[in-house]
Every structure is written in C-alpha cells, then in structure tokens.
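> 3D model of this:
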Amino acid sequence: MKYLIVGLGNIGPEYELTRHNIGFLALDKLADDKGVVFEHSKLANKTEFKHKGRTIHLIKPTTYMNKSGKAVNYWMKELKIPIENILIILDDIALPHGKLRMRAKGSDAGHNGLKDINQSLGGNNYARLKFGIGNNYHKGQQADYVLSNFSKDQLNDIPERLDKVADMILSFCSIGTQNTMNKYNE
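Just a heads-up that it's a prediction; the model follows:
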C-alpha cells in the first residue's frame, strides 16, 4: 500500500516559519522523526519511508501554494496512488491556533492551495488535516496574516502540536481517515 502525504506551503526562507507553511513544517518534523531527507524532484521536494508495511511518500510542492494542485496531480499519477490514500496538511484560519481537525473531504473554504488541488483533481474527495492558525487579523489583512510568522507564544507550542500531526499522519496510513478522525479530532 502506498500513501501520498502533501504538506502545503511556499518555498523560500522568507516563508519558512509563516502560518501558511505549517504543512511544510509538519512534514519536516515527520521526516526528521523517520530519519529521511527531502530531495528536490519534479514539482516538489520529496522523500519516503516505510511504516507498518506501507510506503509513505511525503511531498512539499515547489509550485507555491496557489499552484499546489499541479504537484499533487503529478505525484498521484506518477506513483499510482488512489485518491483515498492522499492526505493534505494545511493551515486553517477558521480553527483556533493549534487545533487539529481531519476531514475525509470538504470545500476549499477560501484556501487557495485547496482550491487549486480541487481543480487539478476534479473534486474534493480527498482527506485533509487542518492545523488551526486562528484569525487574529483586521478585515482585509488575511493575506498578510497567513504570510506572517507565528508569534513567539505560538511558536512555543508548535513542537507539541507537530508531534500530534505526525501521529495523525501515521494513523491515517494505518487505520484510515474515519478511525483517525474518531481518535484524534479535537
């Protein structure tokens, strides 16, 4: 069994610790835990590892957030991974900071990365793991907010939250979306 785990974010050091890059941070944490290193490949930085007899492919698209679908679609076809074995990790302003929520499918809720993935895959029938980043911004400042760095207080609890994200990813690959939702959703 093969799985494709996609962390959404933007490439470049100026985006490294921004709220919008939580997907990249989550996959960096999991890769570090598993002792694997990302390598530049077509449309993404990619690595893989084995877990309980499954091959888990991690990608961080290098297409920037708004064109994430191109990388997801390419690697899904290249690796011959069915849509039910895809999990997208992303930020969500509708959830309080640090809150984690997995969904089996759903709308893009205004998230440009998901919007592009929906268009590329022809639907929204794939699992996603949302990491709450809160919505502490003034009207019209959403783009600035998601592209700004986490506050010092928020950074303090990120490692513990990323540990839980890693557990949820491995759970998704082992016991599926519904069981993982039942076990971990907050």
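> going by C-alpha atoms from here, please, whenever you check contacts or count neighbours.
Fine.
> what's the spacing between the residue nearest to the spatial centre of the chain and Gly53?
In the chain, the residue lying closest to the centroid (CA atoms, centre = their mean) is Ile89, at 1.6 Å. Between Ile89 and Gly53 the distance is 22 Å, computed by CA to CA, to the nearest Å.
> which residues of this protein fall in helices?
Secondary structure of the chain, counting by DSSP state H: helices at 22-34, 68-79, 112-121, 142-146, 152-184.
> to compare against the first, here's another:
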Amino acid sequence: MKKKAIVLLGNKGKKYEYTRHNFGWLVGDLLSEKMDLFFRNEYTYSFAEKRIDEGFIYIVKPMTFMNLSGQPLKLFVKHKKIELENILVICDDVDLDFGRMKMRPFGGTGGHNGLASIVREVGTNQFPRLRLGIGRGKYGMVDHVLGTFSKPEKELLPSLLSKATDAIRDFFILDWQELMLKYNTKVSV
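As a prediction, the model looks like this:
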C-alpha cells in the first residue's frame, strides 16, 4: 500500500493564523478544502487523510511551534509507516522573493528552524520540500516572518496558494526534473 504525506509547517494559535510563517498551513487549508477533507488531532499533530487507488495521502500539521516541527513529524511517519522520500514538507522561505517557490528532492535547512528541527529529529535532510517565498522584509526578520501579509501580498495570495496546490498535485505524478523545471521559476500569477 502506497502512503504519501504533505507536511505543512506553521505555528498554532489565532495569533499566527494569517502570518507569513504559516504560509504552509494556508496551502494545506486550501488543499484540504479542494479535497473535501477534515483535520483531526492526534498526539502532537493534526492530520487529514484520503484513500486513493491502492494507498493513502495524508496532510499533516505539526501542532507544536515551528521550531519543534521535527518531533511530531518523526512520530507521524513512525506511526503511519511512511518513508521520508514519500513526504513533501511545505514551508516559508525568506531567501525567496514573495511569489517564488522552489521544489527540491532534498537539501539543507537554509536557516529555517522548522526544517532544522526535522533534520535533527529524523537524522537526515533527504526528504522533499516545497519552499514558498516570503522575502526578507524591511524592518527585521522576526517582525516580517511573524507579520501578516501586506495588502499587495494579500492580493496575490489566492493565486499563489492555488499554484502551490498544483505543485503538490504534480509531486504525485511528475519526476523531479519536471517538477523543478516547472516550479523553480518566478510564479506567474
């Protein structure tokens, strides 16, 4: 039986709901809406699942804060018996301009504390990821990352979220060369 998981990095709580750091969760909310799925809480994560053909797709939100995302992910993949190459981690990225995304079959953390936590907990950086650009901002990293989207960003957000759900869909059907060619460019919205 095939199992794949989409792991969405973000912070729990209303305070963080529509911040740039929760870009991954926003993608997951749209994806679960499109797939008519509902999240349920278990241990230190929330997840939705859908049976497809001969397997399952899981959408997972670690319910710890971003910097501890690796703990619930490690627990989830162990509990559901999913190989790391069959997960796709979705996160924000300050090194990419807003409107860009980048898919990779593996890689470094790029200074992202959520990715660093995952690497620490699972013991490898050999897992796929989709990084969503939020840029660096003008007034300090923490304020930018934990801040809400600007008015111009909010106008582009629906198109970007839709494009990210397309990338997730394509993760299941395209090879890595095709994925990177298609999505590792400026997103046209």
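> what's the TM-score here?
Here the superposed chains carry a TM-score of 0.94, computed using TM-score structural alignment, normalised by the length of structure 1; 184 aligned residues with a CA RMSD of 1.3 Å.
> re earlier: format the helices of structure 1 as JSON lines; extra columns: distance to Gly12 of structure 1.
Output for the helices of structure 1, formatted as JSON lines (distance: least, CA to CA, whole Å):
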{"stretch": "helix 22-34", "distance to Gly12 of structure 1": "11"}
{"stretch": "helix 68-79", "distance to Gly12 of structure 1": "15"}
{"stretch": "helix 112-121", "distance to Gly12 of structure 1": "17"}
{"stretch": "helix 142-146", "distance to Gly12 of structure 1": "15"}
{"stretch": "helix 152-184", "distance to Gly12 of structure 1": "19"}
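> any chance of these in JSON lines, plus mean neighbour count?
Shown next, in JSON lines, are those (neighbours: other CA atoms under 10 Å):
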{"stretch": "helix 22-34", "mean neighbour count": "20"}
{"stretch": "helix 68-79", "mean neighbour count": "18"}
{"stretch": "helix 112-121", "mean neighbour count": "19"}
{"stretch": "helix 142-146", "mean neighbour count": "15"}
{"stretch": "helix 152-184", "mean neighbour count": "16"}
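> so which of these gets nearest Arg103 of structure 1?
Closest approach to Arg103 of structure 1 among those (CA to CA): helix 152-184, 7.2 Å.
> starting at the chain centroid, how far to that closest one?
11 Å (CA atoms, centre = their mean, to the nearest Å).
> mean shift between that helix and structure 2?
Compared with structure 2 after the fit, helix 152-184 of structure 1 shows a mean deviation of 1.6 Å (mean CA distance after the TM-score superposition for structure 1).
> what angle do that helix and helix 22-34 make?
70 degrees (axes from the mean of the first three to the mean of the last three CA atoms, to 10 degrees).
> elements contacting helix 152-184 of structure 1?
Contacts defined by 3 or more CA pairs under 8 Å, 6 or more residues apart in numbering; DSSP states H and E place helix 152-184 of structure 1 against helix 22-34, strand 100-103.
> wait, which of those is closest to Glu160 of structure 1?
helix 22-34 (10.7 Å).
> the closest one vs structure 2, average offset?
Counting by mean CA distance after the TM-score superposition for structure 1, helix 22-34 of structure 1 comes out at 0.4 Å.
> off-centre distance for that helix?
10 Å.
> still on that earlier bit, so the residue nearest to the centre of structure 1 makes contact with Leu129?
Yes: counting by CA atoms under 8 Å, Ile89 of structure 1 does reach Leu129; the two are 4.8 Å apart.
> need the contact partners of stretch 9-28 of structure 1.
6-8, 58-65, 88-91, 131, 133, 145-150, 162, 165-166 (CA atoms under 8 Å, 6 or more residues apart in numbering).
> quote the end-to-end distance of that stretch.
12 Å.
> okay, and it goes to which residues in structure 2?
Counting by TM-score structural alignment, stretch 9-28 of structure 1 pairs with residues 10-29 of structure 2.
> among the helices and strands packed on helix 152-184 of structure 1, which comes closest to His138 of structure 1?
helix 22-34 (21.3 Å).
> burial check on Lys102 of structure 2, number of neighbours?
Applying other CA atoms under 10 Å, we find 21 residues neighbouring Lys102 of structure 2.
> ok, it - contacts?
130-132, 180, 183-185.
> leaving out chain neighbours, which residue sits closest to it?
Closest residue to Lys102 of structure 2 apart from its sequence neighbours, by CA to CA, 6 or more residues apart in numbering: Asn184 at 4.6 Å.
> against Ile134 of structure 2, how distant is that neighbour?
15 Å.
> so which of those two has more stuff around it?
Between Asn184 of structure 2 and Ile134, Ile134 has the larger neighbour count (other CA under 10 Å), namely 24 against 16.
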